[in-house]
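Colleague: Just need the structure, nothing else, for what follows:
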Amino acid sequence: MIDFSVVFSYAHGVIAICGMLFNALLTYLALFQTPRVIKSYATLIVNFAITDFCACLFDFFVQQRLIPSDLSLAYISNGFCHHFGPTTCYVGYSLMLHCFSHSLWSLLLSFSYRCYILYKPAPTRPVLVLIIFLIYTPSLLQFVSFLWAQDDPDEMREILTKHFPAYNLTEHTVYGTKNIICFSALFTILHMTLPITPVYICILILRRKITSRLSVNGVNITKETRNMHSQLLMALTYQAAIPGFYLFGVTSYAIGQFGIYNHPALEYFTFSSFLLIPLLSPLASFIFVTPYRRFIMHYFFKTTRVEPGESSLTRNIYTSNAYTG
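Modeller: Down below sits the predicted model:
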């Protein structure tokens, strides 16, 4: 018989470590290899990278299995947190969830920024930091609220034993919430699910506005700046598609929550699919942002070839103060 705890533990370990390395590299590139023309936008890239790095770190720490049962929601952690007990695992899990929710709001902010600076002067870094903090507030409230949703681990173990007598819970760290209708748990569930559709609608609208604006010949920006906008738009579009993995995770959770089918593979798959998001997200910048791609090709693949049709972007500036980054 396949030991799913071992299989998914290895998978979480490999994916989480790769995700942390990718996002650490992206943080370095954003801080030290960003062209002047998008210097202010680097603040948002760093926000993305740090959020995704933390999501991978906390996932590596907890390596979560989610087991829904009626109105109860139980968790089994296979990560290092199990050495410290269920409360530590629960806090780590709460931190991981709030990273995923903040990542979604950050994606909307990135599209909003790219659209805004095509019409108005780019905001300063302090202003961007303040905006990031404001959009982080709901995720922070989610984290604090969810801490109160933890119930007694022994009671959760009894609930699992009653509903799933075939499950071997020996030596596993079990904890969770007896009633997900309570405010602490319900707020987290709603905040993790309800914003997805309206956020994506806003992203599609903003992307269309950005594309239309860039296609207007009268826009007072240099050709190189226009190219950089296009590169970042491609990267953002790629990033916008990645959270589609949420759909797989939510589907596997719903199948168990509504009692359609329960299986350890489905219970592990929920957060395994979520983990692919912070792993793949930094690749968008590595692939589509030319200065980052050149740095990686040069230092990791020892390639010095200059790509045709592209010139250095580090010296490019906006031709109008309205677009100074």
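Colleague: switch to C-alpha atoms for all contacts and neighbour counts from now on
Modeller: Noted.
Colleague: The closest residue to Pro278 other than its chain neighbours: what's it in contact with?
Modeller: With sequence-adjacent residues excluded and distances taken as C-alpha to C-alpha, 6 or more residues apart in numbering, Pro278 is closest to Asp52, at 4.8 Å. Contact analysis of Asp52 by C-alpha atoms under 8 Å, 6 or more residues apart in numbering lists Gly19, Met20, Asn23, Cys99, Phe100, Ser103, Pro278, Leu279.
Colleague: and which of those residues is nearest Tyr246?
Modeller: Phe100 (9.8 Å; C-alpha to C-alpha).
Colleague: Helix, strand, or coil at the closest one?
Modeller: At Phe100 the chain is in helix, as set by DSSP: H, G, I helix; E, B strand; the rest coil.
Colleague: count of residues packed around it?
Modeller: Residues lying near Phe100 (other C-alpha atoms under 10 Å) number 24.
Colleague: The residue nearest to it when sequence neighbours are not counted: neighbouring residues, count only.
Modeller: Spatially, and ignoring its direct neighbours in sequence, Phe100 is nearest to Ala55 (6.7 Å; C-alpha to C-alpha, 6+ apart). Ala55 sits with 29 neighbouring residues when counted by other C-alpha under 10 Å.
Colleague: Proceed likewise with the subsequent sequence, for comparison:
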Amino acid sequence: MITDVELANDFRAIHLIFGGIGSILNLCLLYLAIFQTPKAIRLYSTLIINFAVTDALTCLLDIFIAIRFRVLPYPNEDSMAHIMNGVCKNFGLTTCVIGYWFGKLFSNYLFRILRFSLYLHTLSHSIWSLLISFGYRYLILFNTLFVKCSSVTLVILAFYLPSFLQAVTYWTNFVERSEILPIIKRVHPDYDFTESVGLLTGITDLSSVSV
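Modeller: Predicted coordinates:
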């Protein structure tokens, strides 16, 4: 029977494979959009670059975080938990490569949660980027004069601000392991929540989430 530690390693490998493939493909897309775009669709390449950058960052952050367990709210619960099992864990429980550079500003726990918030930020913005692209292709059929580089940039910034606000504020809602552990054990009493299977965190009160 597979153990929870082995399962954690399997999920980490899956995140590494798909996140790595996604990062490489987005870098290829970014190269094509910057250096190989025909002049006729140069303006549209701005949207492609916007999507490629945010989606590549999403893939990289997914590798670092590697969320493998989420407990959604139950009828009698108003909390949510996550187990993060990313590669940062390999560098120790107190610090990691990036966290070491900012060690005087962030604890390892806070920096992991901040990266999770950035992951949600880039993920949501990459999805919004698809909507902007579809809107551009529809609008260009009727009014080519309105669609200018400045207009496209302003639209991207307008859609960027909500997800940026989420990145700035959402991470403050997450609590440490000691606070979420009693709740998650009550919901899943048979699951292994030792520190060896990943970083346990969550939100204890969804009704007070800032964003």
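Colleague: Let me see the contact set for the residue mapped onto the residue nearest to Phe100 of structure 1 from structure 2.
Modeller: In structure 2, the residue matched to Ala55 of structure 1 (TM-score structural alignment) is Thr58. When contacts are counted by C-alpha under 8 Å, 6+ apart, Thr58 of structure 2 touches Tyr119, Leu120, Thr122, Leu123.
Colleague: Turn the residues you listed into CSV, columns for distance to Thr204 of structure 2.
Modeller: Below are the contacts of Thr58 of structure 2 laid out as CSV (distance: C-alpha to C-alpha, whole Å):
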residue, distance to Thr204 of structure 2
Tyr119, 20
Leu120, 19
Thr122, 24
Leu123, 23
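Colleague: For the strand or helix carrying the residue nearest to Pro278 of structure 1, give me the average deviation versus structure 2.
Modeller: Using DSSP states H and E, Asp52 of structure 1 falls within helix 42-62. When structure 2 is superposed, helix 42-62 of structure 1 averages 0.5 Å from its matched positions, counting by mean C-alpha distance after the TM-score superposition for structure 1.
Colleague: what element comes up after that helix heading to the C-terminus?
Modeller: Moving toward the C-terminus from helix 42-62 of structure 1, the next helix or strand (DSSP H and E) is strand 64-69.
Colleague: Touching that following strand from outside, list them.
Modeller: Contact with strand 64-69 of structure 1 is made by 73-79, 93, 160, 163, 253, 256-257, 259, 267-271, as judged by C-alpha under 8 Å, 6+ apart.
Colleague: May I see the ChimeraX selection of the buried members of the residues you listed?
Modeller: Restricted to buried positions by 16 or more other C-alpha atoms under 10 Å, the ChimeraX selection for the contacts of strand 64-69 of structure 1 reads:
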select :73,74,75,76,77,78,79,93,160,253,256,257,267,268,269,270,271
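Colleague: Which helix or strand contains the residue nearest the centre of structure 2?
Modeller: The centre of structure 2 sits closest to Tyr119, judged by C-alpha atoms, centre = their mean, with a distance of 1.7 Å. Here Tyr119 of structure 2 sits within helix 108-139, counting by DSSP H and E.
Colleague: Can you give me the buried ones in that helix?
Modeller: Within helix 108-139 of structure 2, the residues that count as buried by 16+ other C-alpha under 10 Å are 108-126, 128-129, 132-133.
Colleague: Which elements pack onto the following helix or strand past it?
Modeller: On the C-terminal side of helix 108-139 of structure 2, the closest following helix or strand by DSSP H and E is helix 149-169. With contacts taken as 3 or more C-alpha pairs under 8 Å, 6 or more residues apart in numbering; DSSP states H and E, helix 149-169 of structure 2 sits against helix 42-65, helix 108-139.
Colleague: what's the closest of these to Leu165 of structure 2?
Modeller: Proximity to Leu165 of structure 2 (C-alpha to C-alpha) singles out helix 108-139 among these, at 8.5 Å.
Colleague: now that closest one, how far from the chain's geometric center?
Modeller: Computed by C-alpha atoms, centre = their mean, to the nearest Å, the chain-centroid distance of helix 108-139 of structure 2 equals 7 Å.
Colleague: Tell me which other helices or strands that helix touches.
Modeller: Using 3+ C-alpha pairs under 8 Å, 6+ apart: helix 108-139 of structure 2 touches helix 42-65, helix 149-169.
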